[in-house]
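**Student:** Output the structure for:
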Amino acid sequence: MQLTQADGPERRVTRLAHAGVQVLRPWPLSDATVTPPDVAWEVFGCDEAAGRVDRTVDNDDPDYVVRGNEAWYSMAREFGLFDADETFLLSVPTGPGDFEDPQWFEVRLAPEWDVFGRGVEEFVLGHGARTPAFVMHSKDGALLLASGWYQFVSSVLVVPRPWTAAALRRSAEDRLAKSGWTDERRTAARQWLALATPTE
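**Tutor:** So this is what the prediction gives:
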């Protein structure tokens, strides 16, 4: 059951619900405290100098889903993904492709959730079994949390204070130098870049 061009945002919301992720509302692009959604996907290019911390799960681990969910949830708790209402932001594509026109949505976990299992298999938090691909953000802008897969392992990673990460700042600057962004996205990106001087 892979995403097709017929799958729009409503279908993705339904698939996220199957994984125990409740979509509450779109998050305004104008919120400049949060990393621009297009830029946030460049988090995989950050390194330890940006404060990146990884936890990995072997792709051939028989308890892969359990261990992946545990790694994700423990890092989310430890590094502050959730707010007082247990909500956070999830990048959801609003175009027909897998990563086209990403937009932040405010979400909350249902009592029964399965990010690394059902979420990945539904092709909304990844590309099928053992291939996670998602980016999340704390609503206060202080933390990016993501997961990706590699040949032998899957990784859950965090980058605190993402506005200071050189790789993310370069991505925002490169995008601003080109056409393609709406005025709203461009304004928010400039304000995000102005939050602080990079530390790496």
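**Student:** drop to CA atoms for contacts and neighbour counts, all remaining ones
**Tutor:** Noted.
**Student:** Quick one: end-to-end length of stretch 139-148, please.
**Tutor:** End-to-end span of stretch 139-148 (Cα to Cα, to the nearest Å): 21 Å.
**Student:** Can you give me the buried ones in it?
**Tutor:** Buried positions in stretch 139-148, judged by neighbour count with 16 or more other Cα atoms under 10 Å: 139, 141, 142, 143, 144, 145, 146, 147, 148.
**Student:** Spatially nearest residue to the last one, not counting backbone neighbours?
**Tutor:** Using Cα to Cα, 6 or more residues apart in numbering and skipping residues adjacent in sequence, the residue nearest residue 148 is residue 133, 4.7 Å away.
**Student:** Second chain to compare with the first, below:
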Amino acid sequence: MLCSDQGFFAAGDPQFLIAVRDLEARHSNTSWWAHVALQTEWDLAGTGAQLGVTGYGWGHPEFVMLSTDGNTIIQGSQGQVWTDIVCLREAHRIQSFRETGVKLAKDKSIPEETRDAVDRWLNATSPE
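**Tutor:** As a prediction, this is how the structure comes out:
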């Protein structure tokens, strides 16, 4: 409901991008975007987290999802007491996000594919 209500995807077309961690490098922050479609049997915080794809054990989610148009970001993480879900619409309008994007796109310690993706996002969106 959150996803369709916030424009993350259309009710009849539940496609989005999800950051998937490199399961071979457990202690790495390396991830890649997978283009997926939500299925009714998905369990992001349970089975997905237990398998290490969307978290760090059953009930301990840690994931980032991006709408296919790049306008909406959803992040899930296990907080002190609750599972925190944050939905950010029109991130391209937030100056600090754009400034961070510019820094990331220039940072040679960031993988080239990531820098290229950030650069594409900056060029495809306008702060207005």
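**Student:** want to throw the buried residues of stretch 139-148 of the first structure into CSV with secondary structure?
**Tutor:** CSV is the format used below for those (DSSP: H, G, I helix; E, B strand; the rest coil):
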residue, secondary structure
139, coil
141, coil
142, coil
143, strand
144, strand
145, strand
146, strand
147, strand
148, strand
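**Student:** ranges for the strands of the second structure?
**Tutor:** Listed in chain order, the strands found in the second structure under DSSP state E are 15-21, 31-37, 62-67, 72-78, 83-89.
**Student:** Name the stretch among those that sits most buried.
**Tutor:** Mean neighbour count (mean count of other Cα atoms under 10 Å) peaks for strand 62-67 among the strands of the second structure, with a mean of 22.
**Student:** quick check: angle from it to strand 83-89?
**Tutor:** For strand 62-67 of the second structure against strand 83-89, the angle by axes from the mean of the first three to the mean of the last three Cα atoms, to 10 degrees is 20 degrees.
**Student:** Strand 62-67 of the second structure corresponds to what range in the first structure?
**Tutor:** Aligned by TM-score structural alignment, strand 62-67 of the second structure corresponds to residues 133-138 of the first structure.
**Student:** when you align them, which residue in the first structure goes with residue 100 of the second structure?
**Tutor:** Matched by TM-score structural alignment, residue 100 of the second structure corresponds to residue 171 in the first structure.
**Student:** so how many other residues sit close to the residue lying closest to its match once chain neighbours are set aside?
**Tutor:** Excluding the flanking residues, the one nearest residue 171 of the first structure by Cα to Cα, 6+ apart is residue 39, at 6.0 Å. Per other Cα atoms under 10 Å, the neighbour tally for residue 39 of the first structure reads 19.
**Student:** show me what contacts residue 39 of the first structure?
**Tutor:** 168, 171, 172 (Cα atoms under 8 Å, 6 or more residues apart in numbering).
**Student:** Which one of those residues is nearest to residue 197 of the first structure?
**Tutor:** residue 168 (12.5 Å; Cα to Cα).
**Student:** so that closest one touches residue 40, yeah?
**Tutor:** Yes - with contact defined as Cα atoms under 8 Å, residue 168 of the first structure counts as touching residue 40 (7.1 Å).
**Student:** Between the two, tell me which one has more neighbours.
**Tutor:** When neighbours are counted by other Cα under 10 Å, residue 168 of the first structure and residue 40 differ, and residue 168 comes out ahead with 26 against 23.
**Student:** for the lengthiest helix in the first structure, packing partners?
**Tutor:** Criterion DSSP state H: the longest helix present in the first structure is helix 64-79. The elements that helix 64-79 of the first structure packs onto, with contact taken as 3 or more Cα pairs under 8 Å, 6 or more residues apart in numbering; DSSP states H and E, are strand 53-58, strand 153-160.
**Student:** next one: that helix to chain centre, how far?
**Tutor:** Distance, stretch centre to chain centre, for helix 64-79 of the first structure: 14 Å (Cα atoms, centre = their mean, to the nearest Å).
**Student:** Give me the contact list for that helix.
**Tutor:** For helix 64-79 of the first structure, the external contacting residues (Cα under 8 Å, 6+ apart) are 55-58, 82, 114-117, 130, 143, 145, 154, 156, 158, 160.
**Student:** same question, stretch 71-78 of the second structure
**Tutor:** Looking at what lies outside stretch 71-78 of the second structure - Cα under 8 Å, 6+ apart - the contacts are 7-8, 55, 59-67, 83-92.
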